[in-house]
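[1] Sequence unavailable; structure follows:
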């Protein structure tokens, strides 16, 4: 994993990053319904505008595709509840995040029709959803297998970038026919341990990866709630 050495895991949403998310306004923040609201719920306008509709001279790309073709994404209330903080959601954005889900980041970077949304809390818990549109359902099935392979072998591959570290993985099974959930624990000297959950799934020619992470170990990970999150992610894709 050639991207791993330039950062220490797990990824932690800093106070500055949270401020940036909150600063996005109505398009950037989702709050859990049972927690004090900090701002309005984010929505993505599905109607193409004059600024986003491609013209005859413009070939649509991940950056210029009309918003009507953007897949549906999770909101903060769809993620496992944090015990002391609401979830803050960034905008749905074309392309990969700066730091993608590390177990499958290299595979995701091979795709062109990609969108992502990042989430954070006031503490050390963060999440990311990436959605890929493939050319056909057969291509999506094949790509889902690639992602599953990467998630299953993640703990072993991660050690290649951190030979002094420790890691372990768990297969939490398939919540449905087209979804699967994995857990990855990482530990490096002089740093906090990281617990990571990966949910992958497919609907038609759309494939999604949802990653969740926080300091600690997998014993404290909200596996049952996260399984519901990946099912919700699949239901919202179309």
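    All right, it came through fine. What you see is a predicted model, and the numbers here were worked out from it, not measured in a lab.
[2] hey, let's count contacts and neighbours off CA atoms from now on
    Will do.
[3] was I right about residue 122 contacting residue 82?
    No. Applying Cα atoms under 8 Å as the test, residue 122 and residue 82 come out as separate, 9.6 Å apart.
[4] Mind checking which of those two has more residues around it?
    It is residue 122, of residue 122 and residue 82, that has more neighbours when counted by other Cα atoms under 10 Å, with 18 against 15.
[5] In contact with the more buried one, which residues are there?
    Neighbour list for residue 122: 13, 15, 18, 85-87 [criterion: Cα atoms under 8 Å, 6 or more residues apart in numbering].
[6] can you map out the helices along the chain?
    Applying DSSP state H to the chain gives helices spanning 15-23, 105-108, 137-152, 154-161, 223-237.
[7] Distance from stretch 139-156 to the middle of the chain?
    Here stretch 139-156 is found 15 Å from its chain centre; the criterion is Cα atoms, centre = their mean, to the nearest Å.
[8] If you count neighbours, what's buried in it?
    By neighbour count with 16 or more other Cα atoms under 10 Å, stretch 139-156 contains the buried residues 139-141, 143-144, 147-148, 150-152, 154-156.
[9] Closest one of these to residue 237?
    Distance to residue 237, by Cα to Cα, is smallest for residue 140 among those, at 13.4 Å.
[10] want to compare, so here's the second one:
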């Protein structure tokens, strides 16, 4: 594990954030194992989640786990830790044979007003993730950017997080989106090594639109 990801792993423990992964982690390996073991045990909620084929194209095929209850380990996803309640939430993880990985988390709020509030909270967290990471980890360069709204159901918004460790010259790029249909909110994350110019932003917008359209 390189210096950047060692530092971010320490940050995870201090700030409750999920570390960026440039190579398949133990969690990624476990996700792939769960996918192989669970292919015949699909959740009845699977139809409301993205499939592997609906992720942005990758050099190697995507693998999707079954749909699990709750939220991923460490309270959720990078840039939005502990923001999505585990109750009434489900998630699916995605990975490839290379370094690309992702997750979708969906939750049903008690009321539509609560869903609106959660979307606002997640958008604030995603927009401010870069400065927070830099504050928590001196020496790391982290830039968050907004990439606009998608016209689907009650709306979806796309963000990116670009990180770099100048001492060892490594970079990671993550794309995020949060969208809503009534009381149901979904958050999608995609990540790999590289820069924003390497990210499939347009394809991720399509993935996001598909994710929100599948909500019910």
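    Alright, I've got the coordinates. Everything numeric here is computed off the predicted structure, so don't read it as measured data.
[11] Would you mind putting the buried residues of stretch 139-156 of the first structure into CSV with distance to residue 199 of the first structure alongside?
    Shown next, in CSV, are those (distance: Cα to Cα, whole Å):
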residue, distance to residue 199 of the first structure
139, 19
140, 15
141, 15
143, 14
144, 11
147, 10
148, 9
150, 12
151, 9
152, 11
154, 13
155, 15
156, 18
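[12] any idea what residue 192 of the second structure aligns with in the first structure?
    In the first structure, the residue paired with residue 192 of the second structure is residue 214, using TM-score structural alignment.
[13] Now do the contacts for the residue lying closest to its match once chain neighbours are set aside.
    Spatially, and ignoring its direct neighbours in sequence, residue 214 of the first structure is nearest to residue 125 (4.4 Å; Cα to Cα, 6 or more residues apart in numbering). When contacts are counted by Cα under 8 Å, 6+ apart, residue 125 of the first structure touches 12-13, 82, 212-215.
[14] How much space separates the counterpart of residue 125 of the first structure in the second structure from residue 138 of the second structure?
    Residue pairing (TM-score structural alignment): residue 125 of the first structure is matched to residue 100 of the second structure. Distance, residue 100 of the second structure to residue 138 of the second structure, using Cα to Cα, to the nearest Å: 26 Å.
[15] repeat for residue 155 of the second structure
    Residue 155 of the second structure is 35 Å from residue 138 of the second structure, by Cα to Cα.
[16] same check, this time on residue 188 of the second structure
    The gap separating residue 188 of the second structure from residue 138 of the second structure is 27 Å, by Cα to Cα.
[17] neighbour count winner among the two?
    Ranked by neighbour count (other Cα under 10 Å), residue 188 of the second structure and residue 138 place residue 188 first, with 25 against 9.
[18] Name the nearest residue to the spatially most central residue of the second structure, ignoring sequence neighbours.
    When Cα atoms, centre = their mean is applied to the second structure, the residue found nearest the centroid is residue 189 (2.1 Å). Residue nearest to residue 189 of the second structure in three dimensions, not counting chain neighbours: residue 176, with 4.5 Å by Cα to Cα, 6+ apart.
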